[in-house]
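Peer 1: sequence below, structure please.
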Amino acid sequence: MMTSLFSTFDPMTKLLQSNWIIMMMTTVILPKWYWTKKSRMNMMMKMMEKKLMNEFKLMTHQKEILIMVMSIFMFIMISNMMGLIPYVFTSTSHLVVSMSIALPSWIMITIYSWKNFTNEMFKHMLPKGTPSAISPMMIMIETTGNLIRPISLAVRLTANMIAGHLLMTLLGNTSSIKMLVFIMPIQMTLTAFETAISMIQAYVFATLVTLYSSEVP
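Peer 2: Now for the predicted structure:
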């Protein structure tokens, strides 16, 4: 029996004190697809990757960013979907994991852009046509918005993962057999909804990183 509603996100268990190792499962699953024979699952993943790559190419012209964004998308999507399996730890429900993905990506893009395109980045701080009276305020707003980008990326992913799992935990805590007749259809629907959310959140994360990189000239 859980002592707290949030104990479902606790990575520590009695049998295994390092459930964080589940994060390494994505590095085991992904390379395996390269060596396997053609299958429907493999073809579906290739079609999805090709479609996403074509969409991300419309946002940025840098090939390095495309490779990085596709890797981030696959890692987050598999981590989110593996968290739906019973007794599997959801790593993306922890802010430290989401931040460890968002912060390096943002720092890399920021350092590269400011180092190589300093003048152009300064132009982004003040939109064209801004009145002189509110120019200092606009610069502060743009600077603040740029600084909180990694926080918004990480918090958005973590909050969505926590919200769905909390609903599933609340519905799964009932012990009444009569209530199971009504809860089971809801639980199944919520599980399908969470599967879609897992893919959508990975797509949103990857898209936002691509949009941030598109500001680099």
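Peer 1: rest of the way, CA atoms for contacts and neighbours
Peer 2: OK.
Peer 1: what's the local residue count around residue 166?
Peer 2: For residue 166, the neighbour count with other Cα atoms under 10 Å is 15.
Peer 1: before we move on, which element is it in?
Peer 2: Taking DSSP states H and E as the definition, one finds residue 166 inside helix 149-172.
Peer 1: for that helix, buried residues please.
Peer 2: Buried residues in helix 149-172, counted by 16 or more other Cα atoms under 10 Å: 149-150, 153-158, 160-162, 164-165, 168, 171.
Peer 1: now do stretch 108-118
Peer 2: For stretch 108-118, burial by neighbour count (16+ other Cα under 10 Å) applies to 109, 110, 113.
Peer 1: nearest to residue 137, of these?
Peer 2: Among the buried residues of stretch 108-118, residue 110 lies closest to residue 137 (Cα to Cα), at 21.5 Å.
Peer 1: quick one: the helix or strand that contains residue 187 to helix 149-172, angle?
Peer 2: Here residue 187, judged by DSSP H and E, is contained in helix 177-213. With axes from the mean of the first three to the mean of the last three Cα atoms, to 10 degrees defining the directions, helix 177-213 sits at 170 degrees from helix 149-172.
Peer 1: which neighbouring elements make contact with helix 177-213?
Peer 2: helix 63-82, helix 95-116, helix 149-172 (3 or more Cα pairs under 8 Å, 6 or more residues apart in numbering; DSSP states H and E).
Peer 1: this one as well, want them side by side:
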Amino acid sequence: MNLSDIRRDYQLKQLDPKEVDNDPIRQFEIWMNEALDAKTSDPTAMTLATASAEGKPSARIVLLKYFSHDGFFFFTNYESQKGTELEENDQAALLFFWPELERQVRVEGHVLKASPELSDSYFASRPLESQLSAAISPQSKEVKDRSSLEDLWSKKQQELGDEKIERPDFWGGYRLIPDKIEFWQGRANRLHDRVLYHRDGENWKLARLAP
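Peer 2: You can find the predicted model right below:
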């Protein structure tokens, strides 16, 4: 297979800066609802890119759980690689890709930990099996094999019995507070539509970017 021969022409929609909402969070809500309505695959999945203190980047897929004017919220192990990097360097980026709609959204900004109350609330809403996995997993650390993880999981389950599992201190939420949000709509002949919102004090400025 010659990868350089793979082509896709984008024909579905267009994106005009004159027609978008002045509020990028509201515009994101519109697009997220359209992604949900279109039953796109994993519409809340997003690439989270972080970097170490030395600037070495890494990226992985996480799930968006909330968004508002306070930021984009996700949850993870604070002692994982991404948690360690966010402790060293609070700058991060998100990327949503909805191929069924030929759309991307790029978000850049800085990250803060979510409140303990929000982390507790979200953790309590998770299935018990997911709570157990969060509690026993030394995320991003080397483990002997899968059976050792399964043994930890079963042991924790037996220890708890009918007791409620509390959120571990090392697990919780983050919120990315955006400085830039770009909406990308695929167009024919690679003349894609790109609309960038960037912060200007308390407001946002809009610009069209070249594809």
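Peer 1: quick TM-score on the pair, please.
Peer 2: Overlay of the two chains. TM-score (TM-score structural alignment, normalised by the length of structure 2): 0.26; 91 aligned residues with a Cα RMSD of 5.6 Å.
Peer 1: which pair in the buried residues of helix 149-172 of structure 1 spans the largest distance?
Peer 2: Farthest-apart pair in those is 149 and 171; separation 33.8 Å (Cα to Cα).
Peer 1: could you give the number of residues near residue 66 of structure 1?
Peer 2: 22.
Peer 1: so who does it touch?
Peer 2: 53, 56, 57, 60, 210 (Cα atoms under 8 Å, 6 or more residues apart in numbering).
Peer 1: what distance do you get for it to residue 95 of structure 1?
Peer 2: In this view, residue 66 of structure 1 and residue 95 of structure 1 are 24 Å apart by Cα to Cα, to the nearest Å.
Peer 1: got it, and residue 76 of structure 1?
Peer 2: To residue 95 of structure 1, residue 76 of structure 1 is 13 Å away according to Cα to Cα.
Peer 1: ok, these two, which is more surrounded?
Peer 2: Using other Cα under 10 Å as the criterion, residue 76 of structure 1 and residue 95 rank with residue 76 on top: 25 against 17.
Peer 1: just the strands in structure 2 please.
Peer 2: For structure 2, strands defined by DSSP state E occupy the ranges 45-51, 57-63, 66-68, 71-77, 91-98, 103-113, 171-185, 193-200, 203-209.
Peer 1: now do the buried residues in stretch 190-208 of structure 1.
Peer 2: Neighbour counts over stretch 190-208 of structure 1 (16+ other Cα under 10 Å) mark 190-191, 194-195, 197-199, 201-203, 205-207 as buried.
Peer 1: could you save those residues as JSON lines and add columns showing distance to residue 100 of structure 1?
Peer 2: Below are the buried residues of stretch 190-208 of structure 1 laid out as JSON lines (distance: Cα to Cα, whole Å):
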{"residue": "190", "distance to residue 100 of structure 1": "28"}
{"residue": "191", "distance to residue 100 of structure 1": "27"}
{"residue": "194", "distance to residue 100 of structure 1": "23"}
{"residue": "195", "distance to residue 100 of structure 1": "23"}
{"residue": "197", "distance to residue 100 of structure 1": "21"}
{"residue": "198", "distance to residue 100 of structure 1": "18"}
{"residue": "199", "distance to residue 100 of structure 1": "19"}
{"residue": "201", "distance to residue 100 of structure 1": "16"}
{"residue": "202", "distance to residue 100 of structure 1": "15"}
{"residue": "203", "distance to residue 100 of structure 1": "17"}
{"residue": "205", "distance to residue 100 of structure 1": "13"}
{"residue": "206", "distance to residue 100 of structure 1": "14"}
{"residue": "207", "distance to residue 100 of structure 1": "17"}
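Peer 1: closest to residue 125 of structure 1 among those residues?
Peer 2: Closest to residue 125 of structure 1, out of all of the buried residues of stretch 190-208 of structure 1 and judged by Cα to Cα, is residue 207, at 21.8 Å.
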